[in-house]
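J.: quick one, fold the following:
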Amino acid sequence: MADPHAPLVVVMGVSGSGKSTVGGLLAERLGVPYAEADDFHPPANIAKMAAGHPLDDTDRAPWLDAITDWITDRHGEGGVVSCSALRRRYRDRLRAAAPALFFVHLDGSEELIAARLTARMSHFMPPGLLRSQFDALEPLGPDEAGAVVAIDGGPQQLAERAYAALPR
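T.: Down below sits the predicted model:
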């Protein structure tokens, strides 16, 4: 039976910030479904990023639509999805599907995240695109439901910080 109070959460941030790991742990803690936003990319987007080219808004449109559909399908059940959600207009688009959507922004220095990306194996996102993600990042506004979580620490610790930041 669905919990009408289960939250809908987007774990956001630049590539390498820990969205997938923290998102999965947070969903487990909440007992809700988890979705990895990378799985919603059409093959052309993955090929473009793998070739070292950043996505533009046209590339992101079908991806954001697919994530929005997933969020809409979770209404009344709750869920956690990882999604870079770098720009305010992307978050607004997602929030249109679920006005109570809560964003957890995993935040850290470019140096720390670059080191993580360099160590990461078998992911299509090359470290060379990190700067473009930081350039695109628009932090959460004071009128957006969400919290910033520092990424210093281990995955379990970050998931606990994210959980503690959720509205009750």
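J.: going by C-alpha atoms from here, please, whenever you check contacts or count neighbours.
T.: OK.
J.: tell me where this protein has strands.
T.: 8-12, 34-36, 79-82, 102-107, 146-150 (DSSP state E).
J.: export these to a markdown table and tack on mean neighbour count and distance to residue 47?
T.: Putting the strands of the chain into a markdown table (neighbours: other Cα atoms under 10 Å; distance: least, Cα to Cα, whole Å) gives the following:
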| stretch | mean neighbour count | distance to residue 47 |
| --- | --- | --- |
| strand 8-12 | 27 | 22 |
| strand 34-36 | 19 | 18 |
| strand 79-82 | 26 | 20 |
| strand 102-107 | 24 | 25 |
| strand 146-150 | 18 | 30 |
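J.: mind putting those strands in CSV, distance to residue 18 included?
T.: Below are the strands of the chain laid out as CSV (distance: least, Cα to Cα, whole Å):
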stretch, distance to residue 18
strand 8-12, 9
strand 34-36, 12
strand 79-82, 9
strand 102-107, 7
strand 146-150, 11
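J.: point out the other helices and strands that the longest helix along the chain packs with.
T.: Of all segments of type helix in the chain, defined using DSSP state H, the longest is helix 57-73. Under the contact definition 3 or more Cα pairs under 8 Å, 6 or more residues apart in numbering; DSSP states H and E, helix 57-73 sits against helix 88-97.
J.: next, the buried residues of the helix it packs on.
T.: Buried positions in helix 88-97, judged by neighbour count with 16 or more other Cα atoms under 10 Å: 88, 90, 91, 93, 94, 95, 97.
J.: this one as well, want them side by side:
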Amino acid sequence: MAKAVQSLRPEMMQAAYILVMGIAGTGKSVIASRLVNSLRGTFVEADAYHSPENVERMRQGIGLTDNDRWPWLTAVAEAAIGAEGRPVIIACSALKRSYRDFLRAKIGAFPILFLTGAPELIGERLADRQNHFASASLLESQLQTLEPPAEDEDVVYLDIRMSPDEIVVFALAQLDGRTSTGG
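T.: From the prediction side, this is the model:
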């Protein structure tokens, strides 16, 4: 990965914000943190902005409602706006188009890195998770809520069967190509 990252020119990374999204268990935090290191950016972990009530609901396997998510999304947007340094890499499920539109209205346009994979693989990952409030019991709720990003949302689809290094290299190449051509 180092060679691919070294070839990426920082001036080509013009996005102020980058959203790494997907349902629970797709690896948002891992990929976002690696992108932060590669781009020398700032990390906003959306999970850190859930209310204690939201965390407890998810621990119990209860999916969140829109009403549960709006204050959380507001806090995520405020954290991104207030973050030092750019780009700000936001790891956030942002499951619905309306949530992504809300974030865009608050922080401006951003490319989306959408982590996707087979429900069986995601279920295995969730079952293997240690010390996280989002467990396998939320998989069905997450899948039902998910509205995959549309092409007009500046989306890069990332297959979670790839290794984290492969995902990051591919994502960086896609972002570099888009910004270098004005895309």
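J.: got a TM-score for the two of them?
T.: Once superposed, chain against chain, the TM-score is 0.92 (TM-score structural alignment, normalised by the length of structure 1); 166 aligned residues with a Cα RMSD of 1.7 Å.
J.: which residue lies nearest the spatial centre of structure 2?
T.: The centre of structure 2 sits closest to residue 20, judged by Cα atoms, centre = their mean, with a distance of 2.3 Å.
J.: what stretch of structure 2 does the longest helix of structure 1 fall on?
T.: Helix 57-73 of structure 1 corresponds to residues 66-82 in structure 2, going by TM-score structural alignment.
J.: trace residue 42 of structure 1 over to structure 2, please.
T.: Under the alignment (TM-score structural alignment), residue 42 of structure 1 maps onto residue 51.
J.: which ones are touching its match?
T.: By Cα atoms under 8 Å, 6 or more residues apart in numbering, residue 51 of structure 2 lies in contact with residue 72.
J.: helices along structure 2, start to end?
T.: Remark: helices assigned in structure 2 by DSSP H are 2-7, 28-39, 52-59, 66-82, 97-107, 119-128, 139-145, 164-180.
J.: contacts only, for the residue nearest to the centre of structure 2.
T.: Residue 20 of structure 2 makes contact with 28, 31, 32, 89, 90, 91, 92, 93, 112, 113, 114, 115, according to Cα under 8 Å, 6+ apart.
J.: tell me, how many residues neighbour the third one?
T.: Other residues near residue 32 of structure 2 come to 27 when the count uses other Cα atoms under 10 Å.
J.: hang on, isn't it packed against residue 93?
T.: No. Residue 32 of structure 2 is not in contact with residue 93 according to Cα atoms under 8 Å; the separation is 12.0 Å.
J.: do you know how far the aligned residue in structure 1 for residue 161 of structure 2 is from residue 139 of structure 1?
T.: When structure 1 is aligned by TM-score structural alignment, the residue opposite residue 161 of structure 2 is residue 152. In this view, residue 152 of structure 1 and residue 139 of structure 1 are 18 Å apart by Cα to Cα, to the nearest Å.
J.: check residue 62 of structure 1 too.
T.: Taking Cα to Cα, one finds residue 62 of structure 1 at 23 Å from residue 139 of structure 1.
J.: repeat that for residue 160 of structure 1.
T.: For residue 160 of structure 1, the distance to residue 139 of structure 1 - Cα to Cα - is 21 Å.
J.: now residue 148 of structure 1
T.: 9 Å.
J.: residue 132 of structure 1 now?
T.: 15 Å.
J.: next: residue 39 of structure 1.
T.: 24 Å.
J.: neighbour count: those two, which is higher?
T.: residue 139 (15 against 12).
J.: map the more buried one onto structure 2.
T.: In structure 2, residue 139 of structure 1 lands on residue 148 (TM-score structural alignment).
J.: you'd agree that match is up against residue 94?
T.: No. At 9.5 Å, residue 148 of structure 2 does not count as touching residue 94 under the criterion of Cα under 8 Å.
J.: which ones are touching residue 145 of structure 1?
T.: 100, 101, 102, 103.
J.: change it to 6 Å
T.: residue 102 (Cα atoms under 6 Å, 6 or more residues apart in numbering).
J.: now swap in the one 4 residues further on and tell me
T.: With contacts defined as Cα under 6 Å, 6+ apart, residue 149 of structure 1 is in contact with 105, 106, 107.
J.: same thing but at 10 Å, please
T.: Residues in contact with residue 149 of structure 1 (Cα atoms under 10 Å, 6 or more residues apart in numbering) are 11, 104, 105, 106, 107, 108, 158, 159, 161, 162, 165.
J.: so can I have a markdown table of the residues you listed showing distance to residue 115 of structure 1?
T.: A markdown table is the format used below for the contacts of residue 149 of structure 1 (distance: Cα to Cα, whole Å):
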| residue | distance to residue 115 of structure 1 |
| --- | --- |
| 11 | 20 |
| 104 | 22 |
| 105 | 19 |
| 106 | 16 |
| 107 | 14 |
| 108 | 11 |
| 158 | 18 |
| 159 | 20 |
| 161 | 22 |
| 162 | 22 |
| 165 | 26 |
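J.: that's all I had, so thanks and see you.
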